[in-house]
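K.L.:
Below are the sequence and a predicted model; questions follow.
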Amino acid sequence: MQPLRRRPAGGGTLPAMTSTSPQRPRQRRGSWRLLPFLLLLTLTVSLLLAPALAGAPAPGSSYALAQAAPFNRPSHYPLSQRPDSRLYQPHADWIGRLILPSVTETSREPGDWVWVEIEHAPPTAQGLEGQVLHLEWAQRPALRELVERVSTDVRFAAAAQEIEGQGNLLPRRLDGRLRVGPLQSLAGARPNDDLIVQLEEVELEPGADGSTRLSIGRPPLQISGRYVGPPEKAIARASL
């Protein structure tokens, strides 16, 4: 195309003006040539970032972290270990470690009952310390009716797997059990049989096989350990 010239009103000529329209298609074609490279770069970055966007691995549960320390396990405190009675006193008259019975045992003997390892007993029953005994509810109609009402079958839904993967602790040992009551739900709340409880309104009953059975009239109370420190006055007397 020839340069455009226009004569001004006052005479003379203007500088030549060249049209830039032929160059614009070349600029567009250059941008289109970059598009595949940009798409490839975006895809590469997305693949590299995919693991990060997916999230970090699910953290361990607080229970698992606590169990890493030996002093958080019952085995760290043998029953034969007796602290100074002037500085420590039993948390309660009856203290035990709950043990979840097997499915075979509950099938053979239905009902809401568990095993309990006696860690501390009153002076009249100290011979039971260290024994694993049968623990059930007292034979009271109102109490038994209440336990029956709250007992339920336990079946985890598919969402439980996702919740557990986030580090939440679920009573996995209870999954699939039938008619789980308060005692078994408490004993099976953790992966291990390490729940220490205080027992109240305890009654001793002879079993059919000659063993001793325990019955309680109130729900067990979870405690942190067998012994607690006495008041400050008692500590002052012990230091004299």
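P.N.:
Arrived safely, thanks for sending. These numbers come from a predicted model, not from an experiment.
K.L.:
From now on I want contacts and neighbour counts done on CA atoms only, so please keep to that.
P.N.:
OK.
K.L.:
which residues in this structure form strands?
P.N.:
In order along the chain, the chain carries the following strands (DSSP state E): 89-90, 94-99, 114-120, 132-137, 195-199, 202-206, 212-216, 221-222, 227-228.
K.L.:
and the second one with strand 195-199, angle?
P.N.:
Computed with axes from the mean of the first three to the mean of the last three CA atoms, to 10 degrees, the direction of strand 94-99 lies at 140 degrees from that of strand 195-199.
K.L.:
And strand 94-99, what does it pack against?
P.N.:
strand 114-120, strand 195-199 (3 or more CA pairs under 8 Å, 6 or more residues apart in numbering; DSSP states H and E).
K.L.:
Same check on the first one?
P.N.:
In terms of contacts (3+ CA pairs under 8 Å, 6+ apart), strand 89-90 is packed against strand 227-228.
K.L.:
Summarise which helices and strands the strand it packs on is packed against.
P.N.:
With contacts defined as 3+ CA pairs under 8 Å, 6+ apart, strand 227-228 has these neighbours: strand 89-90.
K.L.:
this is the other structure I want to compare:
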Amino acid sequence: MNNPISNLYRPIAPWSGRLILPQPSQRKPDGGVFIQIQNAPSSHRFLVGKQAWVKWHSTSHHTLWLSRATLDLKFDSTTYNSIEKTQAIHPKRLDGWQKVSPLESLAGARPDDDVQVELNVISATQEGNSWVLSIGDEPYQIAGVTKGLVTFVGPAGDRRYRVRHYNPASKAFNGPEEIVSCPDAGAIRSGQTVEQSSLVNIEKSPLNAGGLVYLRSF
């Protein structure tokens, strides 16, 4: 049976997923990386949840600068001091790698393979038992898997909020209500005093009346 609330969410992008940095033994001359596919067009919906290889398409206009942006990476003392003394995230997995490509740099920017991106896929082809996505433009960093248009009704405690969905039939915000989680709201990073984001009184914001996009991670 279809969930009426889940049906109100839409994919955040036609092609999107979580980048995965290959192991050194898995690297290829094309500078590609793996991706765990979270969204795909209906023609390739069977790939959702599976892993594919992402590389640049030969017709991409970015091919002119890719070789110049491919660099050897070796941390120096300044970088090591930064790692020890600050909360900054450094791509430690890439330290010592040669010819690090832009895609490898993006995938390796965070330590847990959790960089989510939207892809401009020109072609999706099967090579043996694997699938290869060839892109024409730079990946866009995103957050979430699906999105819904809602108005915020009020706080529900523990960084949760009660929201009301947009109803396409009535063209008004009188759809189903649900409680959503906003884990980053009010979060303060170690060593800092300013909240990264806040939802305090968001239900009173003038923008709320026209609807806000809530990004869901599943």
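P.N.:
Yep, that arrived. What you see is a predicted model; the values in this text were computed from it and never measured.
K.L.:
mind putting the strands of the first structure in CSV, distance to residue 188 of the first structure and mean neighbour count included?
P.N.:
Listed next are the strands of the first structure as CSV, based on distance: least, CA to CA, whole Å; neighbours: other CA atoms under 10 Å:
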stretch, distance to residue 188 of the first structure, mean neighbour count
strand 89-90, 25, 16
strand 94-99, 8, 25
strand 114-120, 10, 23
strand 132-137, 14, 20
strand 195-199, 9, 22
strand 202-206, 21, 13
strand 212-216, 18, 18
strand 221-222, 13, 14
strand 227-228, 24, 16
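K.L.:
And those strands: which comes nearest residue 37 of the first structure?
P.N.:
Between residue 37 of the first structure and those, the shortest separation by CA to CA is 61.5 Å, and it involves strand 195-199.
K.L.:
From residue 49 of the second structure, how far off is the aligned partner of residue 95 of the first structure in the second structure?
P.N.:
Mapped onto the second structure by TM-score structural alignment, residue 95 of the first structure lines up with residue 16. Using CA to CA, to the nearest Å, residue 16 of the second structure is found at 11 Å from residue 49 of the second structure.
K.L.:
Need the overlap of contacts for the two.
P.N.:
Overlap of the contact sets of residue 16 of the second structure and residue 49 (by CA atoms under 8 Å, 6 or more residues apart in numbering) consists of 37-38.
K.L.:
hmm, back to that, which among the strands of the first structure is found nearest to residue 66 of the first structure?
P.N.:
Between residue 66 of the first structure and these, the shortest separation by CA to CA is 13.3 Å, and it involves strand 195-199.
K.L.:
And that closest one, how far out from the chain middle?
P.N.:
The chain centroid and the centroid of strand 195-199 of the first structure are separated by 20 Å, computed with CA atoms, centre = their mean, to the nearest Å.
K.L.:
and the gap between the spatially most central residue of the first structure and residue 82 of the first structure?
P.N.:
The structure's the first structure has its C-alpha centroid closest to residue 169; by CA atoms, centre = their mean the separation is 2.1 Å. Per CA to CA, residue 169 of the first structure is found 33 Å from residue 82 of the first structure.
K.L.:
Which stretches in the second structure count as helices?
P.N.:
Remark: helices assigned in the second structure by DSSP state H are 63-66, 77-85, 102-107.
K.L.:
burial count for the corresponding residue of the second structure for residue 129 of the first structure?
P.N.:
With TM-score structural alignment as the criterion, the equivalent of residue 129 of the first structure in the second structure is residue 48. Using other CA atoms under 10 Å, the number of residues around residue 48 of the second structure comes to 17.
K.L.:
residues in contact with residue 48 of the second structure?
P.N.:
Contacts of residue 48 of the second structure by CA under 8 Å, 6+ apart are 36-40.
K.L.:
out of the residues you listed, who's nearest residue 100 of the second structure?
P.N.:
The nearest one, if we look at the contacts of residue 48 of the second structure relative to residue 100 of the second structure and count by CA to CA, is residue 36, at 20.6 Å.
K.L.:
Number of residues surrounding the closest residue to residue 166 of the second structure other than its chain neighbours?
P.N.:
Closest residue to residue 166 of the second structure apart from its sequence neighbours, by CA to CA, 6 or more residues apart in numbering: residue 173 at 4.2 Å. Other residues within reach of residue 173 of the second structure by the criterion other CA under 10 Å amount to 19.
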